[in-house]
Structures are given as C-alpha cells and as structure tokens.
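**Student:** Could you look at this predicted model? Sequence included:
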Amino acid sequence: MHAVIMAGGRGVRLRPYTTTLPKPLMPIGERHAILDIVLGQLACRGFTSVMLAINHLGPLIRAFVGDGSRWGLSVRYVEETAPLSTAGPLFTIKDDLPEHFLVMNGDLLTDLDYADLLAGHQVCGAALTIATAAQTTRCEFGVLDVAEGRVIGFTEKPTYRHRVSMGVYGMSRKALEPYPPGLSMGFDRLVQDMLRQGSFPNSYEFDGVWLDIGRPEEYDEANRRFAELEATLLPARGAVAA
C-alpha cells in the first residue's frame, strides 16, 4: 500500500512556530514530531511505501525522515520548485503512482484506520474517497428566516451539525488524468471539478480522534491532550497488525 503525504506548506497560520520548523516536524508531547507519529501509524497499518511532497524547509524533512527505514517504510520525495497547493504535487507524480493510493496532509493527528479507508475506496468505485468528521458550529447571532420582506422565524444562536473533510483521502489515478504536471490546484477545486462532472466522491465517515493542527491554539490543544491520547495514536505494531 502506498501513501502520499503533503508536507510542503509554509504553515502561515501556525507562525511563529513554523518560522524555523516545517509544520510536520512540530513536536508533540516530549518525544515525537507530528510526522514521526504519522509514519509510524502508516507502517502499523501495513503501508510499505510513502511519497513526501516537500517545499518549505524541505531539507529538514529529508534529514529527519531519510529513506524511511526507521519506520520500516520506503520513502521517496517530490520537491516543488514552485508552490502547487494541496493537489498540484500529485499531477507531477501521477505516472509513478499505483492505481489506488492514500493521500493525506502532514499536519494532522488521528486514529483513523488508513488501511480500512483505502480498502473501502478500492471497492466503492469512486475516483476519490474523502474521510469526513462530524463537526458542530455555533452561530453567535440570532438567525432570521425571511420571506417577502417579513421575518417568519427566529432562532437564537443556533448550532449546526455538518461533516467536514479531514484532509485524508483514498484516491484512484484516474482522478488525476485530466490535469497536466505543474498545475497549481487545491483539493477544493479538484472536488468542485468532480462534482460539476457528475463524478461524486465517496464519504468515509469517521467519528474518532482527529486533531487538525493548523493554528497555534490547535497545536497547543494537541499538546495538552497528547498524554491521554498517546496510547490511541501510537498503538503497538503487533496489536494493529492482528
């Protein structure tokens, strides 16, 4: 099984932390970097090869990960010469990818079963599977229902339940075929293109641990919670394989 990890972002929202460290190498707990945890999880789930898309402070990621043998993985790199956003690096390497593969951001922590996601993607028939998490958003205003200039309903500070993308995907190579190498494009536009074409992605619904470490407060929260989540995020290799 093959995974592509997007690790080339500049981490602008996480400054000043990311001035000297790329976001995937930010420390979590006392002994681990985010990328260390992710690579260990992939190895535990049976993945054998990983492609790391790097740009910002890429040499530091190369120095930390090396060839991946520390995790029992074979790791290769694709280095952006210009920013290609979250989906663009895939267009450059599409001829080197297997028919089905995992794609994920390098700045998240989750106990999602990556192997189960990829296996489900392979049998669903969709070109793309999006791992989705349930989120609740509270509106801090009174919300009005208005029809023909009249207020016909009022809800004080309602909450909305919806599913959001976790930044983890099962993907088939056919999803990349229309796009030329070197094109800068995000996953948002890729999904919008697929919807316009009637190629609807599959949803892999997940309700476990998911920490998206994009902002300083989220990073601080991940560190506060790591002691209680360590056993979940770092399962024993033998236990997972069983």
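**Tutor:** Now that the structure is in, tell me what you want to look at.
**Student:** hey, let's count contacts and neighbours off CA atoms from now on
**Tutor:** OK.
**Student:** hey, where'd the helices end up in the protein?
**Tutor:** For the chain, the helices defined by DSSP state H occupy 34-44, 58-65, 88-93, 114-124, 187-196, 216-233, 237-241.
**Student:** now the ones you listed as CSV including distance to R10 and mean neighbour count?
**Tutor:** Shown next, in CSV, are the helices of the chain (distance: least, C-alpha to C-alpha, whole Å; neighbours: other C-alpha atoms under 10 Å):
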stretch, distance to R10, mean neighbour count
helix 34-44, 15, 22
helix 58-65, 10, 16
helix 88-93, 15, 22
helix 114-124, 25, 18
helix 187-196, 17, 13
helix 216-233, 14, 14
helix 237-241, 32, 11
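**Student:** I'd like to know which of those helices is closest to P16.
**Tutor:** Nearest of the helices of the chain to P16, taken as C-alpha to C-alpha: helix 216-233 at 8.8 Å.
**Student:** Just name whatever secondary elements the closest one is in contact with.
**Tutor:** In terms of contacts (3 or more C-alpha pairs under 8 Å, 6 or more residues apart in numbering; DSSP states H and E), helix 216-233 is packed against strand 27-28, strand 210-212.
**Student:** And the contacts of the longest one?
**Tutor:** Right, strand 210-212. 107-112, 133, 166, 218, 222 (C-alpha atoms under 8 Å, 6 or more residues apart in numbering).
**Student:** give me that answer again for 7 Å
**Tutor:** 107-110, 222 (C-alpha atoms under 7 Å, 6 or more residues apart in numbering).
**Student:** same check, this time on the first one
**Tutor:** With contact meaning C-alpha under 7 Å, 6+ apart, strand 27-28 is reached by 33-34, 223.
**Student:** Is it possible to get a markdown table of those residues that adds distance to T159?
**Tutor:** Putting these into a markdown table (distance: C-alpha to C-alpha, whole Å) gives the following:
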| residue | distance to T159 |
| --- | --- |
| A33 | 35 |
| I34 | 31 |
| N223 | 27 |
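**Student:** Do I have it right that R237 meets C44?
**Tutor:** Yes: between R237 and C44 there is a contact at 5.0 Å, judged by C-alpha atoms under 7 Å.
**Student:** then this one, side by side with the first:
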Amino acid sequence: MRAVIMAGGKGTRLKEMTRNEIPKPMVKILGKPILEYQIDVLKENGLKDIIIVIGYLGYKIKQYFKDGKDFGVNITYIEENEPLGTAGAFYYIKDYIKEDFILLFGDIIFDVYLKKMIDFHNMKNSYATLFVHPNSHPYDSDIILMDVDNKIIGFDSKNNIRTYSYDNCVNAGIYIISSNLIQKIDELKKLDLEKDILSKEINEENIFGYYSSEYVKDVGTVERIKKTSKDLQKNILKSKNLKNKQKCIFLDRDGTINIHKGLIVNPDDIELEKNVAEAVQKINSSEYITVVITNQPQVARGLCSIEDVENINKRLKTILGEKGAYVEDIYYCPHHPDKGYPEENKKYKIKCKCRKPSIELIEKAVLKYNIDLENSWFIGDTTIDIQTGVNAGMKTILLNTGEAGKDGKYDVVSDYICNDILEAVNIIIK
C-alpha cells in the first residue's frame, strides 16, 4: 500500500512561524519538520513508497527530502499549479495509484499502528475508511455520525448550529481510500474530500470510521504546536500507539462523573460533579486513556430504552466536550437479575456477565484498546466499583462523591479514598 500526503498548505494561521518563507508542512517542531514526523511514522509502519502533493513553496519540500532515500523511503512529487482543495489532486494521483492507499493531510502529527486500521478497512471491504476519534473541541469541529457497525451515515459541519447532543467523534485527517474512488475523478477542479465526495457517496458505498484512541493532532495553530511539542517531550505519542500496552483510568458514571440522582432516564438530568472537566482534561493530556464502565439497570426496569441510555451518554460527552474534555469510550450494562417490577423489560431481566462487579465490559475495552490492567485504575463512588477494579486486577480509588461507598454491597478496601475525581486523578498522574 502506498501513502499520499497532501502538503500544499500555506499555513496562514502559522504565519509567525512560516514567515511566508516555507510551506506549512515544513514548520519545525523540536527542530524537525511536520512532514518528516509523518514520513518517519509511515516508514515505521512499512509504508515506504510515498507520493507528496506540493503547492505553495513546494520546492522547499523537494529541496529538503529530494527522492527520499536519505530518509529511508521513496518519494514521488505531484505539483498543484493552483490550490485544488483536499481532493482535487486525485485527478493526478489516479495515474500513479491503482490500488487502495493511505491519505494524510500535511498538518497533522500522529503516531498510529496503521496495520490495525488497514486490517479494519479490508475486513469491512470499505470504499473509504476515516480515522476518527474524540477531541477537546468538538463544538468547533465537523462531527462524524456512525451506526453501531461504524458505518458513516452522515457529517455534521462545525458551521451548523447544534441543538442536540452528539458523540464526540471527529475526522482526524488520516484515510484509506479505494482506488475505485479516485478513478471517478475525471475533471481537474477544486474538490473537498468530505463535502464534495464522501458525503455524496455514503448512501451508495460502504464508508467506515476507524475509531481509535491513538495520538493524532492537527497542528495548524501556534498553540497546538506548543502543546504537541510538550507531548513529544513526554513521549505521549509513542505511548498512545496501539502496538503498545495502554494505561487506562476506568471511571464509573453516576456519582463519579455526573451528580448522583438515582436512575437517570432523561439526558437533561446529566450534571457534572465538581472538578470533573479539569480532571478529565488532565487524563487527556497524560499517557492514560479514559473509559467509562457503568451499570444502567433502568433499561431492565422498563424506565427507559437502550436509545435513551445512548442519548444520555451523548449528552455527557457533549457537556464534557464543551469544557474541553473527552472520554475514549462508554460501556454500559442494561441488565438486572432481580425480577418482579410491574413495568420491567423481561428481555433485560437476566443474570449477565457485563454487570459490575463482573468484568466483561472491562475485557471488551482491553481487547479494543490493548489495555494493561496491572497498570490501570478504577475510580468510583461505590463498593461495587471498587470490587470491579479488584476483580480486574487494577488499583482502585473510592470517591466521597455520589454514594461515597455507603452502598455497602461489598466488603472491600480501595487503595485510596479521595474527596473528588480531581484529587484522585492527581494521585494517579503524579
């Protein structure tokens, strides 16, 4: 599989760094151009045949990388005489590529286990696969809408006014594109990949989102470059690569993240506990990922539906996103073993293996995110949460929020007791 890098950007927002003397992909982070970081990751993933689409001051890129041999790769250049958007250059690329290929935008820093994404693309027989993930600013990002099978069913532009709660799921700027797609480009003109091509194909072709917790950051502003510099120095990029075992902070939901109000059946009842946004931001900036594990027996009780729980979780993600924080995933159990409620939903009134303190949901997260449980933590407000963490072989922290351990279901002792989630996160990270 070959790789294509769209490196024609001028970098208007980086003018103080480019000084109109270099194109955006040649901006240096810790003394090394953005484009060189990308080439290094591609090479590490065995992708050494690279096409670079150049435009503004493109000769600077050619002067630096030449044919790529000094960097252990083979580089071919395609030059845009005028800006063609994110997909107009496909008109040229189709003459070079006859099979599926990796596509990158030239303003991202990333460290991704691309083999796993390629395997997903092939398994789904996908027409186009987008690398998607949560970020700290979904409110000003284009949102990707997917079904339960990760098939993309829509795009919600950042320019739209959102009056609904949504999944924090955005396009990261890494794609696997079918050669069949680029063969359809029969005219040289400016094209936007998402708006002009993918959004028009989602009803006709299988287009999927590959969801991952790995590090991919748009470094199109000075502030983001400063943040990425710190992350590189702390080795966070490498640690988040899914080839490596991940450290995770598992969180309970009700009473830990949001204020405990009994069985929540309405998204409007979600209200964050104190210091939660700051705590989750700290996790997001660390080597840890964040996964929520929660029992939601109101489905079995007949008080709400699976769709209602999904909407409640979307509301939680939306509120966190508005405050610059995100969780990688939310797993929930809708079951309850005790029967006898007049309105109960018998389909979910069963003894299951996913209800805490059983660890089936944790095991699912381990499989998806390659989590090292021995170096992970579980934070919650009940003895059920602490017992769950113990059962999974993790360290645990009991909070004095929510039920504050007064549920008394299990005779278990946590490693720490903290007043709130921020105190707990500080203990873990420091």
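**Tutor:** Cool, got the structure. These numbers come from a predicted model, not from an experiment.
**Student:** quick one on the thing from earlier: could you say which of the helices and strands packed on helix 216-233 of structure 1 is packed most deeply?
**Tutor:** Of all those, strand 27-28 carries the top mean neighbour count, a mean of 19, counting by mean count of other C-alpha atoms under 10 Å.
**Student:** Where in structure 2 does it align, residue-wise?
**Tutor:** Using TM-score structural alignment, strand 27-28 of structure 1 lines up with residues 28-29 of structure 2.
**Student:** Give me the mean deviation of the matching stretch from structure 1.
**Tutor:** Average distance, stretch 28-29 of structure 2 versus aligned residues of structure 1 after superposition (mean C-alpha distance after the TM-score superposition for structure 1): 1.0 Å.
**Student:** ok so, going back, out of the contacts of strand 210-212 of structure 1, grab the one that's most surrounded.
**Tutor:** When neighbours are counted by other C-alpha atoms under 10 Å, D107 leads the contacts of strand 210-212 of structure 1 with 25 neighbours.
**Student:** Distance of that residue relative to D116 of structure 1?
**Tutor:** 20 Å (C-alpha to C-alpha, to the nearest Å).
**Student:** Nearest to R70 of structure 1, out of the helices and strands packed on helix 216-233 of structure 1?
**Tutor:** Closest among those, using C-alpha to C-alpha: strand 27-28, at 17.8 Å.
**Student:** Could you count how many residues lie near the nearest residue to S172 of structure 1 once chain neighbours are set aside?
**Tutor:** Leaving aside its sequence neighbours, S172 of structure 1 sits nearest to H100 (C-alpha to C-alpha, 6 or more residues apart in numbering; 4.5 Å). Using other C-alpha under 10 Å, the number of residues around H100 of structure 1 comes to 20.
**Student:** Surely H100 of structure 1 touches M171?
**Tutor:** Yes: in this structure, H100 of structure 1 is within contact of M171 by C-alpha under 7 Å, at 5.7 Å.
**Student:** Could you tell me the angle between the strand ranked longest in structure 1 and helix 114-124?
**Tutor:** In structure 1, with assignment by DSSP state E, the single longest strand is strand 159-172. In terms of direction (axes from the mean of the first three to the mean of the last three C-alpha atoms, to 10 degrees), strand 159-172 of structure 1 departs from helix 114-124 by 80 degrees.
**Student:** Just the angle for strand 159-172 of structure 1 relative to helix 187-196, thanks.
**Tutor:** 80 degrees.
**Student:** Next, the buried residues of strand 159-172 of structure 1.
**Tutor:** Within strand 159-172 of structure 1, the residues that count as buried by 16 or more other C-alpha atoms under 10 Å are 166-172.
**Student:** what distance separates that strand from the centre of its chain?
**Tutor:** Centroid separation for strand 159-172 of structure 1 versus its chain: 10 Å, with C-alpha atoms, centre = their mean, to the nearest Å.
**Student:** and what of stretch 36-43 of structure 2?
**Tutor:** Distance, centroid of stretch 36-43 of structure 2 to centroid of chain: 20 Å (C-alpha atoms, centre = their mean).
**Student:** still on that earlier bit, indicate which one of the helices and strands packed on helix 216-233 of structure 1 is closest to L84 of structure 1.
**Tutor:** The nearest among those, by C-alpha to C-alpha, is strand 210-212 at 20.8 Å.
**Student:** That closest one maps to which residues in structure 2?
**Tutor:** Residues 216-218 of structure 2 are where strand 210-212 of structure 1 lands when matched by TM-score structural alignment.
**Student:** and the matching stretch, how far from structure 1 on average?
**Tutor:** Averaged out, stretch 216-218 of structure 2 is 1.4 Å away (mean C-alpha distance after the TM-score superposition for structure 1).
**Student:** what does stretch 224-233 of structure 2 give?
**Tutor:** Mean deviation for stretch 224-233 of structure 2: 1.7 Å (mean C-alpha distance after the TM-score superposition for structure 1).
**Student:** In structure 1, what residue corresponds to E201 of structure 2?
**Tutor:** Under TM-score structural alignment, E201 of structure 2 pairs with M194 in structure 1.
**Student:** what residues are up against its match?
**Tutor:** F200.
**Student:** ok, it to R62 of structure 1 distance?
**Tutor:** Using C-alpha to C-alpha, we find M194 of structure 1 at a distance of 33 Å from R62 of structure 1.
**Student:** With P181 of structure 1 instead?
**Tutor:** For P181 of structure 1, the distance to R62 of structure 1 equals 23 Å [C-alpha to C-alpha].
**Student:** With S172 of structure 1 instead?
**Tutor:** 27 Å.
**Student:** and if you look at T18 of structure 1?
**Tutor:** Distance from T18 of structure 1 to R62 of structure 1, by C-alpha to C-alpha: 16 Å.
**Student:** do G88 of structure 1 as well
**Tutor:** Distance of G88 of structure 1 to R62 of structure 1, computed by C-alpha to C-alpha: 20 Å.
**Student:** Please apply the same query to R173 of structure 1.
**Tutor:** From R173 of structure 1 to R62 of structure 1 the distance is 26 Å (C-alpha to C-alpha).
**Student:** next one: R45 of structure 1
**Tutor:** Relative to R62 of structure 1, and taking C-alpha to C-alpha, R45 of structure 1 is found at 23 Å.
**Student:** Burial check on the closest residue to N105 of structure 1 other than its chain neighbours, number of neighbours?
**Tutor:** Once flanking residues are discounted, N105 of structure 1 sits nearest to M6: 4.9 Å by C-alpha to C-alpha, 6+ apart. As a burial measure, M6 of structure 1 scores 24 neighbours (other C-alpha under 10 Å).
**Student:** Ok, D186 of structure 2 next?
**Tutor:** By other C-alpha under 10 Å, the residues close to D186 of structure 2 number 11.
**Student:** Alignment lookup: it to structure 1.
**Tutor:** Match for D186 of structure 2 (TM-score structural alignment): P180.
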